[in-house]
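J.: Show me the folded form of this:
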Amino acid sequence: MKGVIMRRILPGLFALLLLCTVILSSPAFCQENPPEDDVPEYSYIRARIIKVVDLKNPEGTGTSGLPEQNQLVTVKLLDAQYKGREMEIIHTLTNHPGYDVKVKPGDQVVLYAEPEGDKLNNVYIEDFARDHKMLYLVFLFIILLLLVGGKQGLKSIFTLTVTVGAVFFGLLPLMFRGYNPIGVTVIISAAVTTFTLLVIGGKSAKTLSAIMGTIGGVLVAGILAFLVGSAAHLTGFSDEEMQMLVYIPQQIDFDYRGILFSGMIIGALGAVMDVGMSIASAVDEIKKANPMMGKTALIRAGMNVGRDIMGTMSNTLILAYTGGAIPLMLVFMAYKMPFVKILNLDLIATEIVRALAGSIGLIVAIPITSIIAGILLEGRKKYPHRQERLHDNDPYQM
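T.: Here you go, the predicted model:
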């Protein structure tokens, strides 16, 4: 039975995902976007601060009404095309901590520039260069995965790389070309789930249980988010970034609400996948330890494990969204905004639907995974140790 499942269901699942991807990639399923000729040409260039000289501002304030302090900053360009070239830039500070980039010699920054041949026009300091610092954290993450996880850690790095690639080179480009964001997200989520769990868990009934439980939980989360979000008139424009999409030069007619619901599905995927694999692995180990356990007992064991996981994982999702909203909640407290107004804001309603839909999908994944794991693993041979016990008691056994 298990061999039939592995030979037929998993290849069939891959074939279905491949077919859906091919269909969605056809021109009939996307809109024609206008040419990108109107996109401005500019570059971002890394540079190191060499010298900073404060300049006097005779007026004391700038066009924004904020007090300004101008600096003459000497920078050395670090990118290959301009490597070693030095430039002097007028850098303006406004005494606003959210806007100012306060630099000193030795700092690495990112410059905005409009290239014209070998000449750079309209050059100014955009921000600090942070990528090289974040690389240290990435290396630490990889080292710890390898030290603690060993072979499984290496698999985790591989699957994480594929997942990130699927999002940045699959999901986002397809959305940008005008494909239905919900359909694309569901297919890519299913593909990422199948690939990740197959690499981590191998080709087994345990893995199939985790895959089906994860996909089921994510689908429930997506459907709930869509139904409740539509009924609650969520616009999708609660984020500043979503509003910026309206004004991009390509003038793409995005499905903004669909993008919102797609984000909810992706946000829930990791936690639901974790729950699905944890329950399937637990049921598999229980079956190995007690081969005589039947389907009902295995399902009950999976549910017991799921109940222990449920509380902490739900907290993980809700606290993750709450943590990102702490500054906003402080603003509400400062202005003593009424609770009724807070609860009915598009931004707050969106985050509530996002957190609760993901948590419900996580909860639903528990019984789905437990039931499928109980059914599939019940077929495993119930008496694998009987022959060993007979041999141990055989007086003629040498």
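
J.: CA only for contacts and neighbour counts going forward, please
T.: Will do.

J.: List the buried residues in the longest strand belonging to the chain.
T.: Longest strand in the chain by number of residues (criterion: DSSP state E): strand 43-55. Counting neighbours by 16 or more other C-alpha atoms under 10 Å, one finds that the buried residues in strand 43-55 are 44-52.

J.: Then stretch 295-308?
T.: Within stretch 295-308, the residues that count as buried by 16+ other C-alpha under 10 Å are 295, 297-303, 305-306.

J.: Alongside the first, I'd like the structure of this one:
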Amino acid sequence: MPRAVLLVALAAVAIATLAGLAWLWPDGKAADDLHGSVQFAAEGATFPEAVVDRVRPACPPVDPSDPGGSGGSADRSGCGTVTATVAEGAGDGDQVTVDVPPEVATSGLAKGDRIQLLRTPTVEGQDPTYGYFGISRATPLWLVAGLFALVVLVVARWRGLMAIVGLGFAALVVGFFAIPALITGEQPVAVALVTGALIMFVVLYTTHGFSMRTSAALGGTLVGMLLIAGISWWAIGAAHLTGVVDQSGQALTTFAPGLQMQDLLVAAVVIAGLGILNDVTITQASAVWELRAASPAMSRARLFTSGMRIGRDHIASTIYTIVFAYAGTALTLLLAVSLYDRSWWELLTTEEISEEIVRALTGSIGLVLAVPATTAVAVLTVPGPRGSLDP
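T.: Prediction:
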């Protein structure tokens, strides 16, 4: 009976997910109109790649005691610049010298590396102007991605391959459904829940196979996702977080005024918690099935207790993972705000820090509650004790 209830519930959620996908599917024309609607640079500007010929060290700091601000006797001519040769497109072969930020000049950039330039055309009869735009990182990024795929395939083999396929599917859902739906004004929390449910259905079953064990994990995952959405929605509203903390948020409020920023923050918390939630629930379901295999005569009550012992250890380590992940992401922000002449308590209540705290804590609460939920679903659906009337 519990197995039938779980399968019927999952089927109902699957139907609701597909219905939500159809209902929230973005207006393609509206998404196309918004895409590229914000002018990034002057009209006619291009971004050619160039090969670095020479890097001059960053300029020495200016001596604040020097009233002229010249930096004393230090030679500042030509410092903090990169000389490069345009390697593609308009201006191919031009050798230019551009100023770069100090952190770029000291980042290890060397001759032979590639950078991106901003080439701005000028009036007829004058040469175009060049400026530094960024470092071309395509090659190292592809190498890291290739190394990641190789390691996953060698160690996890078939499961690793299916995990990569699932990751690709998740990227497609986010790129072709979630982002266009959000940018065109669809309800962010609904979009996040449909996105999360769709991804979890496909990822769990393709990676771990069609089984009652996977179904139990999926049930716990969906419960955890709903808990994270509800708790984060309440916490974000209670803390009056705006969801606008940087230039990206300000740009969205300006060019996509229909976007609900507070609800977008809830959606971000839900999507951010999917990966770690999946890890916890599949581990709990597997633990219950392995405990049953090791002790066929164990009652369901004892099975739940044993499963929760494993779950408590997993909760402790996972909470560290979540908190340290957010702390690492916000490390630069933490260092910056520590320079202000205000107490740490006052700084913790600022929009930027409060948002990270709410993200970490609400995600952790949902994650913790997903452990007993998944364990209970798994215990109810795992085969009963041998030689017992326990259903």
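
J.: now what about the TM-score between them?
T.: The TM-score (TM-score structural alignment, normalised by the length of structure 2) is 0.82; 364 aligned residues with a C-alpha RMSD of 3.4 Å.

J.: Aligned to Asn344 of structure 1, what sits in structure 2?
T.: Taking TM-score structural alignment for the superposition, Asn344 of structure 1 sits opposite Thr349 in structure 2.

J.: quick one: which of the buried residues of stretch 295-308 of structure 1 sit in helices?
T.: Among the buried residues of stretch 295-308 of structure 1, the members falling in helices (DSSP state H) are 295, 297-303, 305-306.

J.: Distance to Tyr247 of structure 1 added to those residues, as a markdown table?
T.: Conversion of these to a markdown table gives the following (distance: C-alpha to C-alpha, whole Å):
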| residue | distance to Tyr247 of structure 1 |
| --- | --- |
| Lys295 | 56 |
| Ala297 | 57 |
| Leu298 | 55 |
| Ile299 | 52 |
| Arg300 | 53 |
| Ala301 | 53 |
| Gly302 | 49 |
| Met303 | 49 |
| Val305 | 49 |
| Gly306 | 45 |
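
J.: quick check, nearest of the residues you listed to Glu32 of structure 1?
T.: Nearest to Glu32 of structure 1 out of these is Gly306 (C-alpha to C-alpha; 46.2 Å).

J.: Now do the same contact list for the closest residue to the closest one other than its chain neighbours.
T.: Using C-alpha to C-alpha, 6 or more residues apart in numbering and skipping the chain neighbours, the partner closest in space to Gly306 of structure 1 is Ile366 (5.5 Å). Listed by C-alpha atoms under 8 Å, 6 or more residues apart in numbering, the contact set of Ile366 of structure 1 reads 213, 275-276, 279, 302-303, 306.

J.: mapping those onto structure 2, which are still in contact?
T.: Of the contacts of Ile366 of structure 1, the ones still in contact in structure 2 (both residues aligned by TM-score structural alignment, their matches' C-alpha atoms under 8 Å) are 213, 275-276, 279, 303, 306.

J.: Looking at those residues, which is nearest Ile90 of structure 1?
T.: Among the kept ones among the contacts of Ile366 of structure 1, Val275 lies closest to Ile90 of structure 1 (C-alpha to C-alpha), at 53.6 Å.

J.: And the closest one, how far from Ala15 of structure 1?
T.: According to C-alpha to C-alpha, to the nearest Å, Val275 of structure 1 and Ala15 of structure 1 sit 25 Å apart.

J.: Kindly report the same for Thr196 of structure 1.
T.: On the measure of C-alpha to C-alpha, Thr196 of structure 1 and Ala15 of structure 1 end up 16 Å apart.

J.: quick one: which of these two has more around it?
T.: Thr196 (22 against 12; other C-alpha atoms under 10 Å).

J.: Map that one across to structure 2 for me.
T.: That one, Thr196 of structure 1, aligns with Val203 by TM-score structural alignment.

J.: mind listing what its match touches?
T.: Contacts for Val203 of structure 2 (C-alpha under 8 Å, 6+ apart) come out as 163, 166-167, 169-170.

J.: Helix, strand, or coil at it?
T.: Using DSSP: H, G, I helix; E, B strand; the rest coil, the structure places Val203 of structure 2 in helix.

J.: State the distance from the residue nearest the centre of structure 2 to Leu18 of structure 2.
T.: By C-alpha atoms, centre = their mean, structure 2 has its centre lying nearest to Ala272, at 5.8 Å. Ala272 of structure 2 sits 22 Å away from Leu18 of structure 2, going by C-alpha to C-alpha.

J.: Not counting residues beside it along the chain, what's closest to the alignment partner in structure 2 of Arg177 of structure 1?
T.: Taking TM-score structural alignment, Arg177 of structure 1 has Thr184 as its aligned residue in structure 2. Spatial nearest neighbour of Thr184 of structure 2, excluding adjacent residues (C-alpha to C-alpha, 6+ apart): Ala31 at 6.0 Å.

J.: For structure 1, which segments are assigned as strands?
T.: In structure 1, the strands defined using DSSP E lie at 43-55, 69-77, 86-93, 108-116, 119-128.

J.: And the shortest one, what does it pack against?
T.: This means strand 86-93 of structure 1. In terms of contacts (3 or more C-alpha pairs under 8 Å, 6 or more residues apart in numbering; DSSP states H and E), strand 86-93 of structure 1 is packed against strand 69-77, strand 119-128.
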